[in-house]
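Participant: got a sequence here, can you model it:
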Amino acid sequence: MPYLPAATRSRLSLAVRHALFTGLLAGAPLLMTAPLAQAADAASEQSRSYAIPAGPLDQALNRFASKAGILLAVDAQLTAGKRSPGLNGSHTVDDGLVRLLQGSGLRALNAGGSYVLEKAVDSGAAVELGTTNINANGLGATTEGTGSYTTGSTSAATKMNLSPRETPQSVSVITRQRIEDQNINTLGEAIKYAPGVTLSKWGGERERFNSRGFQINNLMIDGLPMEYEEAALSTGLLSMYDRVEVVRGASGLMEGAGTPGGSINLVRKRPTKEFQGSATASAGSWDNYRNELDLSGPLNDSATLRGRTVLAYQDKNSFIDDYENQRSLFYGILEGDLSEDTTLTLGASWSKDNNPGADWNGLGTYPDGSFLPISRSTRMSPSWSYWDKESTTVFAELEHRFANDWKARIAASLVESEMDMLGTFLNSSTLDANGDPSFTMRGGAYNYDRDQKSIDGYLSGPFQLLGRSHELVLGTSYRRSEHHDTGAATTDNGSFDIATINPLAWDPDSLAIPEIGAFGTWHRYQQTDQTGVYGASRFSLTDQLSLIVGSRLDWYEMDTIQYDAGWPYGEANYKTTREFTPYAGLVYDLNDTYSLYASWTRIFTPQNYATASGGLLDPQEGSNYELGIKGEYFDGRLNASLAIFQIDLENLPQQLPTASCQAGLAACYESAGEVRSRGFELELTGELTPSWQVAASYTYNHAIVRESAADGANPIGTGIEGKRYGTNLPLNLAKLSTSYRLPGVLNQWRVGGSVYSQSDIFTPQGVEQGGYTLFDLEAGYDVNSQLALTLNAKNIFDKRYYTSISEPIGSNFFGEPRSYNLTARYKF
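Facilitator: You can find the predicted model right below:
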């Protein structure tokens, strides 16, 4: 068999690989056993016991293939004169081949259960890192173990499992490999690297995510939607997740109510049919220590019962004085095959974030919005402040697969979250008699208890129509969110104010814990219910053209009331009935590599504003229009896209004169406000060569106010038609992450890094952050096939910048200075 360079081999299609295996190896000796390929696939997932002594490589491989029950093709010229260290103990097929081939400069290529031996690198001294797994569809949805920066399929946009190229909307994935390479520990850190998405803060532990000019207010976990409320929800460390999927643009078909910017889907790790495990330890700047244990595998001999557990703990200080984080995570999941076609999954997770020193808001500025001459370690809250969060989740799934490739799935989840905090915030920014900045400080103590229930069931599968095969999804969902919030403000002779501080001479230890009003003086209860039915179909109109159409009907109701000192205020009761959400997408394949697409969809947000006649305004509606071209290279291991988008957010409230209101109404409104967001995105993710992974993106987004609206609850004022909207978000956003494994004798080393660059941002109050660019570096070293070390250096040029800005008394936060982190990961 002629040898092809690694870069060339990786470009061959799967069909050519099979042809090479079945046809061109006719002249090479075959090391094989009688079982068919299907049996070989099953055998490859099981551990067997081996006692193969060291000796000639071809003999060792013969004995191994016979014992393992696999088909292995070898060119005799590759094994000539080579020896194997032998193999002892219990191993899977892939692991056994790695060990037998160690030091030989060869690797085994897995093509659907059949194996081909080939050269790995031009070095006998390089550490053999493992077999390369390929299946008929290239990469799958699961990213763990692929080593890739892209995914083969996702259902986050349409509920149908489609490749990125088949999906007529912008979807990006932060894979497990990127999470490990870039030392991404939290959801906020993942969003920093996601294309087209920015992070802003409303407090030290209250992160908000923005896409295409609008805030994202929903999360999905394994495709099950839930409310993202940053005050109490703990998403925990990312140790339990396989990947983070980000849909940009409206996602109403999946969620019902929400905002038009996009949605985030967190996908949990799943049990495996063969045993695997890893232990991770890391240490970094500001006493940042993290430990993690991940165990997965079968719980019986037939692997019909499988389990996985993940334990993780992080204890870190901060570059901010007296600010700490202790994050704990437990995740457990059981997966059982009730029959050959039915699988039941049960699981639970618990995460707790203790955050001593967390700010309620952030750093202030001079009254004119200019930044103060302060250190990045400065805090403008007392050392005794804290913001702790805890979330417990239980979930269940039942899936049945029918004989005709149809399946039925029902999933349910319960999330209980609690927040406990004591802290202060800045109430005003002035200059004192000496011209120094002066802030009034207020405070309070609050406890939030929030529960979310979500259930979703659907039926999906192919059907035949007019001689062609199509896909259909039909489903229904129900969500309930309950808020029980209590607390009290600090009191000092009837005043909320507890101190007046000069931020240039402020000592966080100087302020004693103030008197807190009777706890429960303030109380809020809120319940939201949403029921929906949905359907979507993917029609194969021709071999090149497919059409996805879908719709959703939702019934939405919210009741909320607040009490202060026992007196009710802020009561609201509103509902939306049979809210219709359409979805349409068209994909045309230009050839085997490129596709053109167009899509249109909507999403709605109910609002509690009375009309002049006493009714309620129609919900806000966000419409997403998108055109683009997508490319798929190297069997889907590299994906590229160019998208042009427009989002119209309509029905924003405009207050009417009181005289126009029905008797008894203190205020009334009409639907008048509209914002239009336009832009384009470029993205490239995946494998440039077998040793080089990349994720690059650029986003331009410009939003304007087409029609103004005046209300304190909205960021749109009067008389600003045609002006830019969301100026605290950048017009230009570029992100790049890459990792490269060195060739030859340096094959044990991996180098890479990332670049984050954004243009300037500002607020109407005069706070402005100029554009900036950040650079990160990473280096990895594989000690052997099980132990890997990774060193990450972030913000290597120690850029001083604000990552989030607001108003002079609002949420302005410094970005992290230069930092280092060393991680050791052992796989067994």
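
Participant: could you use CA atoms for every contact and neighbour count after this?
Facilitator: Fine.

Participant: next, count neighbours for the residue nearest to Ala37 when sequence neighbours are not counted.
Facilitator: In space, Ala37 comes closest to Gly113 once its chain neighbours are excluded; the distance is 5.8 Å by Cα to Cα, 6 or more residues apart in numbering. As a burial measure, Gly113 scores 23 neighbours (other Cα atoms under 10 Å).

Participant: what sits against Gly113?
Facilitator: When contacts are counted by Cα atoms under 8 Å, 6 or more residues apart in numbering, Gly113 touches Ala37, Gln38, Ala40, Asp41, Ser44, Ile70, Leu71.

Participant: would you do the same for the sequence below? I want to compare the two.
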Amino acid sequence: MLLPRLPLAILTVAVVSAVATLAAPSARAEVAPALAAGPVKTFSIAAQPLGSALTELARQAGVQLLVKPSLVAGKAAPAVEGHMTTAQALAKLLAGSDLVPELQADTLTVKPAAPAPAAERTDDMLPVVTVAASNERMQLPTEKTRSYTIDSTTAGSKIALSPKETPQSVSVLSRAEMDDFHLNGVNDALQHVTGVTVDQYETDRTDFNSRGFQITNFQFDGVGLPLIYQSQYGDIEMALYDRVEVLRGADGLNAQTGNPSATVNLIRKRPTYQFQASGNVSYGSWNTKRVEADISGPLNAAGTVAGRLVAVHQDGHSYIDRYKPSKDVLYGVIEASVTPDTLVTLGYSYQRNRSPGAQWGGLPLLDADGRQMSYGVGTSLAPSWAYFNTEEQRAFAELSQQLGAGWKWKTSAVYNDITSTANIFYPLGSLNADGTSGFSSYTSWWKESNRQLVLDTNVSGKFDLFGRSHDLVVGANFSRSELSNPSREGDTDYSDVSYAQLLAGTFPKPVFNGDILYTHYLDVRRSLYASSRWNLSDRVKLLLGINYTQAGSSGDASGTSYAQQSSGSAPYVGLTVDLTPQVTAYTSFTKIFNPQYQLDINSSLLGPARGQSLEAGIKGAFLDNRLNASLAVYRIRQTNIATDAGLNLATQQEYYTAGNATSKGIEAEVSGRLTPDWNVSAGATLLRIVGDDGLSARTFIPRKAAHLSTTYRVPALERKLTVGSSVRWQSATRFELAGEGTARQNAYASVDFMMRYDVDRHFSITGNLNNAFNNKHFATLEYDRALYAAPLNGSVTLTWRY
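Facilitator: Next up is the predicted model:
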């Protein structure tokens, strides 16, 4: 199914029309002086019926609620979001309701403005809602906080904890940082995350690595499947997302698989219950043009239904010869409070990437004599008729049901339809000593379709035992992923092609009339999981969890059938000890069970990877939790890891070998707000990866890396001017081809600058300069072919917000 391809003008009219239909309720209320005092908390309460809104406020504030149902029946409450005292939040909720709050100690009583009639029965009172006072915070969307850190995450356990309370390393890339540094694609975004290396080995295929191993777990709102063939095809547009949370280390509880690298969780933007809209237009290097619109608000007068629409168009040329990427993106989501305790969410996104002139394989690193090659930054060996196009359609539905007594049931259903099509040109061979020959052609028409279904349901809440309150999550997950991949070779395959012809991109387009090669696989997984957090004392918390997964894979690769069944469990243990109110020590251990569907050279499945991951460290939360810091050490041992070994010409598919590796390392990170005007995100990593022979493995991954992103809003200019910089440094890397040669890349740093001026509260102009010192380096040395990272480039963006 294809989305109708509306011209941008029509889409703009549709967005403007939608704006006209939305209404944003507003209310002002006085705060009684007696209630105005108190600690500032973070509240995030959707517009909904007043009774359920008061229940939610009590939960977030950590107080007991007493209110008669007759007082709140038929009344609605506006949305309340932001940092404020409990009394101020109450004033906003109760504005215009003829009710007043009475807050004494940890008990909140809601009364009518006039004395209640004596005839009213006391047994009409709602059951007392008890929420233990704690340091737990609700996480506001980062587009609201404009901070470089978060207050709360469910990464690793599905239990909402602060980063300091989570016994694993967690990094976040917030909406503010993405906006500041113009991070519109997932490759650019993840370069700003501690411990993640972005290995773009072709124009439209990228691998991601962390702690020495490949990241395959990509989730959307906590639900997802491993990447196809371990690589990301095409681009993921970041305008759809509020933030990216990256849990480093194994995540067997949340991700079905215990891949020990990291889990990348992209958190979608959600509807707001107060009207807001924004749009921006940008122009950048290589004639890159971009238009983006984002609109959100309530869809009914009661404020119980809200929607959001995001649209993006981008096109232009590139620093790479003959490569002209473009993309169109549309995202819509609706959220409805169908009852005071029931929230339903429906969403859909569509992204189409078009990439004429796409490279397949990149530039050969070594010549025929094993000497390292050098090229101009924009060199391409792909002809103009080559392309790599992708389309991603993602639909999701969520049901969240409050069960009472602090328990919640949540069910998610996800359906993805991901399609790639390509005309491939791959130059076989390497340059001879004469400097003119040594290459032959390989061409193919190629299509891949992957349909995924994921169902996840869980129940979460608190229970009391031995005089303390504890957390528990129990759930089940089902996934089905089916892939079909036909391809057909061209009629000019294996013919000689000169080096000059490759550089000019003039190799003629063939007729794709070869035999159709077909690959098909079906991967089905069923999982049960449980996660708990035991409150052993005021300072000591124990996290226990387990995931049990049954995985079945079957298929056919060019006539060779295969099938495999496997099952295993991934237990998890974590411990945190509060050394001071600001500093916590932690440790965690998990076993690795990672079903794999990769095939070897004989089209046989490799079987699951297994191993274990151990981590320990210290975390801190400072400046009223505005700044998070961590220091971690880890050790990972993994066996039977699928490692890409190249293209199997017999099947037209990548094939893999199995390997073992041990990774050890240290990671340090600081992120958040040093002052109200100064944001910072900084991190450093040091790691060692060896194989069973004790020698360095995966040498394309830098052993040392560091990054710093920071922005400062200048008070002297009425805080209208924001300046910032981002620096990323990595140590030397190399690619070794046994018996043929070695390609090396020295350590390098890439420096970016940004500047934004807020003309008024609606308009701003932002300038970004990337790779400001024009450092020339390869994007990765993962394979025997590569491409250069982008040289000096920049953009200017005009933004309007309402």
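
Participant: ok, back up a step: and the contacts of Gly113 of structure 1, which of them are buried?
Facilitator: Of all the contacts of Gly113 of structure 1 considered here, the ones buried according to neighbour count by 16 or more other Cα atoms under 10 Å are Ala40, Asp41, Ser44, Ile70, Leu71.

Participant: which residues does the lengthiest helix in structure 2 contact?
Facilitator: Among all segments of structure 2 classified by DSSP state H, the helix with the greatest residue count is helix 8-21. Contacts of helix 8-21 of structure 2 from elsewhere in the structure, counted by Cα under 8 Å, 6+ apart, are Ala293, Ile295, Leu299, Leu309, His313.

Participant: farthest pair in those residues?
Facilitator: Leu299 and His313 (25.5 Å; Cα to Cα).

Participant: which one's more surrounded, those two?
Facilitator: For Leu299 of structure 2 against His313, the residue with the higher neighbour count under other Cα under 10 Å is Leu299, and the figures read 22 against 19.

Participant: that one - nearest residue in space that isn't next to it in sequence?
Facilitator: Setting aside the residues directly before and after it, Leu299 of structure 2 is nearest to Ala306 in space (Cα to Cα, 6+ apart), at 5.0 Å.

Participant: so the one you found: helix, strand or coil?
Facilitator: strand (DSSP: H, G, I helix; E, B strand; the rest coil).

Participant: residue in structure 1 paired with Gln550 of structure 2?
Facilitator: Gln550 of structure 2 is assigned Trp555 in structure 1 as its aligned equivalent, the criterion being TM-score structural alignment.

Participant: picking that back up, can you tell me which of the contacts of helix 8-21 of structure 2 is nearest Val72 of structure 2?
Facilitator: Of all the contacts of helix 8-21 of structure 2, Val72 of structure 2 sits closest to Leu299, with 22.4 Å by Cα to Cα.

Participant: show me the contacts for the aligned residue in structure 1 for the closest one.
Facilitator: Using TM-score structural alignment, the equivalent of Leu299 of structure 2 in structure 1 is Leu299. Taking Cα under 8 Å, 6+ apart as the definition of contact, the neighbours of Leu299 of structure 1 are Leu305, Arg306, Gly307.

Participant: for Leu299 of structure 1, give its distance to Thr272 of structure 1.
Facilitator: Separation of Leu299 of structure 1 from Thr272 of structure 1 (Cα to Cα, to the nearest Å) stands at 10 Å.

Participant: okay, and the common contacts of the two?
Facilitator: Between them, Leu299 of structure 1 and Thr272 have Arg306, Gly307 as joint contacts when contacts are counted by Cα under 8 Å, 6+ apart.

Participant: wait, which of the contacts of Leu299 of structure 1 is closest to Glu207 of structure 1?
Facilitator: Nearest to Glu207 of structure 1, judged by Cα to Cα, of those is Gly307 at 32.4 Å.

Participant: what is the top strand by length along structure 1 packed up against?
Facilitator: In structure 1, with assignment by DSSP state E, the single longest strand is strand 437-465. Packed against strand 437-465 of structure 1 by the contact rule (3 or more Cα pairs under 8 Å, 6 or more residues apart in numbering; DSSP states H and E) you find strand 224-227, strand 407-431, strand 468-489, strand 497-501.
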